[in-house]
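Novice: quick one: sequence and predicted model below, then my questions.
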Amino acid sequence: MDNYLQEGIAAAKAGDKPRAFDLLTRASATPATSEQAWLWLSSVVKDDEERLFCLNNVLRINPANVAAKRGADIFRQKGIFPAMPVYPEPQRKAPVQSFNPEPAAPQPAPFSFRYEDPEQTQASPVPVVPPKPQQSSYESDWKKQEVAGYYESAVMGLANKRSTKAMEKSLISRGASPEIAKAVVKEADDAVCKARREEYKKRMKRGFLWAVVGFIISCCTYQFADSLGGKFYVFYGAVIFGLIDLVIGFFGWLANL
């Protein structure tokens, strides 16, 4: 797998960006070469938004990468937001078909009346089947990474209380089809709602425990004061805060069903 990285770096230095993009994308799928692949890939893409996306991936793998951190800081200071790099479509050449003339059928001898089967004398035409376009592994891996980038953006936007319609428009503006944008936003919305339900569930449990503990301690101090003549304490704060947390957690949990 190191060959992808080495050949990709060589192609990038030679200025062959489509080939470098191809090889470095393959190398980015391998953990051992992913960091350097993303770093070199940032020199191949054409826009600053795409470069920032590559540098963010480098920092996600190794936050201590000085070159990636310095470059990412410069782009962020300019107010640039990361965007998924676009794969440059290679120019396809028309397939060259070699001409193979069929050998001429032997001429019959003079005054020869031999019968020959036409199916044997005539060569059957060979059907030319056009090759089916095959999607290479790096293109499929790139599309998976592209959808993953859409998903991360949708989760971050919905977590910041942006509407699903706004997120769908945002993904479409970044190049996603309406069907993919709708599916990604729906999946991200389900994940965000699930996380919020868990948070409100924890808050509901915490409020319930506070209210119960405050009530139990109040009852115990009342029994102590009644039997031994001590002072009676009512833990209003624990009970009140517990009930507030319980109510907020319950309604928050219902709102995210």
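Specialist: Ah, there it is.

Novice: for the rest of this, base every contact and every neighbour count on C-alpha atoms.
Specialist: Will do.

Novice: residue 151: neighbour count?
Specialist: When neighbours are defined as other C-alpha atoms under 10 Å, residue 151 has 21 of them.

Novice: ditto for residue 8
Specialist: Residue 8, neighbours per other C-alpha under 10 Å, totals 28.

Novice: from residue 157, how far off is it?
Specialist: Distance of residue 8 to residue 157, computed by C-alpha to C-alpha, to the nearest Å: 34 Å.

Novice: just residue 212 next, same as before
Specialist: Taken as C-alpha to C-alpha, the span from residue 212 to residue 157 is 38 Å.

Novice: for these two, indicate the residue with more neighbours.
Specialist: With neighbours defined as other C-alpha under 10 Å, residue 212 and residue 157 compare such that residue 157 has more, 20 against 16.

Novice: which SSE is that one in?
Specialist: For residue 157, the host element (DSSP states H and E) is helix 137-159.

Novice: could you list the buried residues of that helix?
Specialist: 138, 142, 146-147, 149-151, 153-155, 157-159 (16 or more other C-alpha atoms under 10 Å).

Novice: which residues are contacting that helix?
Specialist: 22, 25-26, 29, 84, 164, 167, 171, 181, 184-185, 188-189, 191-192 (C-alpha atoms under 8 Å, 6 or more residues apart in numbering).

Novice: sitting in helices, which of those residues do you find?
Specialist: 22, 25-26, 164, 167, 171, 181, 184-185, 188-189, 191-192 (DSSP state H).

Novice: now, of those residues, which are buried?
Specialist: Here, 16+ other C-alpha under 10 Å leaves 22, 25, 26, 164, 167, 171, 181, 184, 185, 188, 189, 192 buried among those.

Novice: let's bring in a second one:
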Amino acid sequence: MISERPPTPHELLAFYLEAGVDCALAEEPSDRLSEVEAEFVPAPQRIAPLTTVPAAFPATPQPDLAPAPDAAIESARELAPKAKTLDELRGLLEQFDGCALKATATKLVFGDGNPQARIMFVGEAPGRDEDLQGIPFIGRSGKLLDLMLAAIGLDRTKAYIANVIPWRPPGNRDPSPHETQMCLPFIKRQIELVDPDIVVCLGKPSSQAVLDLKDGIMRTRGRWFDYDTGSRTIRAMATFHPAYLLRQPIYKRMTWQDLRTIQAALAAATKT
């Protein structure tokens, strides 16, 4: 029998990345083969039946349970409007325990850019790089977003950037509908506090959550929608997410058309 050669460290790392393992749980490796086996525990001896029954057994303490999804959604809807500033809203999110994603994430990814900007970009959820640094759109898709902004004369000093979900889903999986509904009141309040002239939703999940759209991004991109904050109506548009453009660069041309439309709307608003 011909024995296969052991994998190289590079091959092992490549396998882990393909399997979705992108972070370590400890600073030092653990050699499981050298660990001492657990001592054998003999089976408990049979106990004779009780002759008398105790009057009452002490109650077993129950662990603290996370609120039910529906209760967490209602809690978020009550909390979010109480924030009068972005700092207060960030503080509410840091204290909010209704979303289980908070327990698995490294950092809260709240927002970046200029809070007084006239345009706000909203993505879906943070990725690995964003989770580690607590800043939205700083990985590969973030670099592409920066190029998209520069193409129409913007940068992070002239735009504000956030996500519907402020915590990274494990393994970059799609957020569940309940997770999205839990976080939706907070991003809506974030939009109200920034109060931009234009909101740009990046990708289908963001546009469906924020703008309450049912169609996919192909049908909704490049079109203007009205977003009602309760105090004013903001113009909103959906376009492709930078992460999608990295996988499907053929759609960059359509995105450029959307960006030109947004640029023209900003210029027209400045003249009025």
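Specialist: Here it is on my side, so go on. Keep in mind it's a predicted model, so treat the numbers as computed, not measured.

Novice: TM-score of the superposition?
Specialist: Overlay of the two chains. TM-score (TM-score structural alignment, normalised by the length of the first structure): 0.27; 122 aligned residues with a C-alpha RMSD of 6.2 Å.

Novice: could you dump the buried ones among the ones in helices among the contacts of helix 137-159 of the first structure to a markdown table with distance to residue 251 of the first structure?
Specialist: What follows is these, written out as a markdown table (distance: C-alpha to C-alpha, whole Å):
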| residue | distance to residue 251 of the first structure |
| --- | --- |
| 22 | 51 |
| 25 | 46 |
| 26 | 48 |
| 164 | 21 |
| 167 | 25 |
| 171 | 31 |
| 181 | 30 |
| 184 | 27 |
| 185 | 24 |
| 188 | 22 |
| 189 | 18 |
| 192 | 17 |
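
Novice: just name the closest of those to residue 72 of the first structure, please.
Specialist: residue 25 (19.7 Å; C-alpha to C-alpha).

Novice: ok, for that closest one, nearest residue in space, not its chain neighbours?
Specialist: Nearest in space to residue 25 of the first structure, with sequence neighbours left out and distances taken as C-alpha to C-alpha, 6 or more residues apart in numbering, is residue 138 at 6.4 Å.

Novice: show me where the stretch 1-150 of the first structure has its helices.
Specialist: 2-14, 17-28, 31-41, 48-61, 66-77, 118-121, 137-159 (DSSP state H, counting those that start in this stretch).

Novice: tell me which of the ones you listed sits nearest to residue 200 of the first structure.
Specialist: helix 137-159 (14.4 Å).

Novice: ok, residue 237 of the first structure - contacts?
Specialist: residue 214.

Novice: now do 10 Å
Specialist: 210, 211, 214, 243 (C-alpha atoms under 10 Å, 6 or more residues apart in numbering).

Novice: want to try TSV for those residues, with secondary structure and neighbour count as columns?
Specialist: Converted to TSV, the contacts of residue 237 of the first structure look like this (DSSP: H, G, I helix; E, B strand; the rest coil; neighbours: other C-alpha atoms under 10 Å):
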residue	secondary structure	neighbour count
210	helix	22
211	helix	23
214	helix	21
243	helix	20
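
Novice: those: which two are farthest apart?
Specialist: 214 and 243 (10.4 Å).

Novice: which residues are common contacts for those two?
Specialist: 208, 237.

Novice: residue 93 of the second structure contacts residue 184, doesn't it?
Specialist: No. With contacts defined as C-alpha atoms under 10 Å, residue 93 of the second structure does not count as touching residue 184, sitting 11.7 Å away.

Novice: helices along the stretch 101-250 of the second structure, start to end?
Specialist: Going by DSSP H, counting those that start in this stretch, the stretch 101-250 of the second structure shows helices at 101-104, 128-133, 140-151, 177-194, 204-210, 217-220, 242-247.

Novice: and the second one, what does it pack onto?
Specialist: To tie it back to what came earlier, the one meant is helix 128-133 of the second structure. helix 140-151 (3 or more C-alpha pairs under 10 Å, 6 or more residues apart in numbering; DSSP states H and E).

Novice: try it again with 8 Å
Specialist: With contacts defined as 3 or more C-alpha pairs under 8 Å, 6 or more residues apart in numbering; DSSP states H and E, helix 128-133 of the second structure has no helix or strand neighbours.

Novice: and residue 53 of the first structure, how far from residue 24 of the first structure?
Specialist: For residue 53 of the first structure, the distance to residue 24 of the first structure - C-alpha to C-alpha - is 15 Å.

Novice: what of residue 241 of the first structure?
Specialist: 56 Å.

Novice: ok, the two, which is more surrounded?
Specialist: A count of neighbours by other C-alpha under 10 Å puts residue 24 above the other of residue 241 of the first structure and residue 24, at 30 against 17.

Novice: would you agree that one is in contact with residue 39?
Specialist: No. Assessed by C-alpha atoms under 8 Å, residue 24 of the first structure is found out of contact with residue 39, at 9.4 Å.

Novice: identify the contacts common to the two.
Specialist: Going by C-alpha under 8 Å, 6+ apart, no residue sits against residue 24 of the first structure while also sitting against residue 39.

Novice: what about residue 91 of the second structure, how many residues close to it?
Specialist: Around residue 91 of the second structure there are 12 residues (other C-alpha under 10 Å).

Novice: what angle separates the host helix or strand of it from helix 177-194?
Specialist: Here residue 91 of the second structure, judged by DSSP H and E, is contained in helix 86-95. Angle, helix 86-95 of the second structure to helix 177-194, by axes from the mean of the first three to the mean of the last three C-alpha atoms, to 10 degrees: 160 degrees.

Novice: which helices and strands does helix 86-95 of the second structure pack with?
Specialist: helix 177-194.

Novice: what's the angle between the strand ranked longest in the second structure and helix 177-194?
Specialist: Identified as the longest strand of the second structure according to DSSP state E is strand 233-239. Per the same axes, to 10 degrees, the angle that strand 233-239 of the second structure makes with helix 177-194 is 130 degrees.
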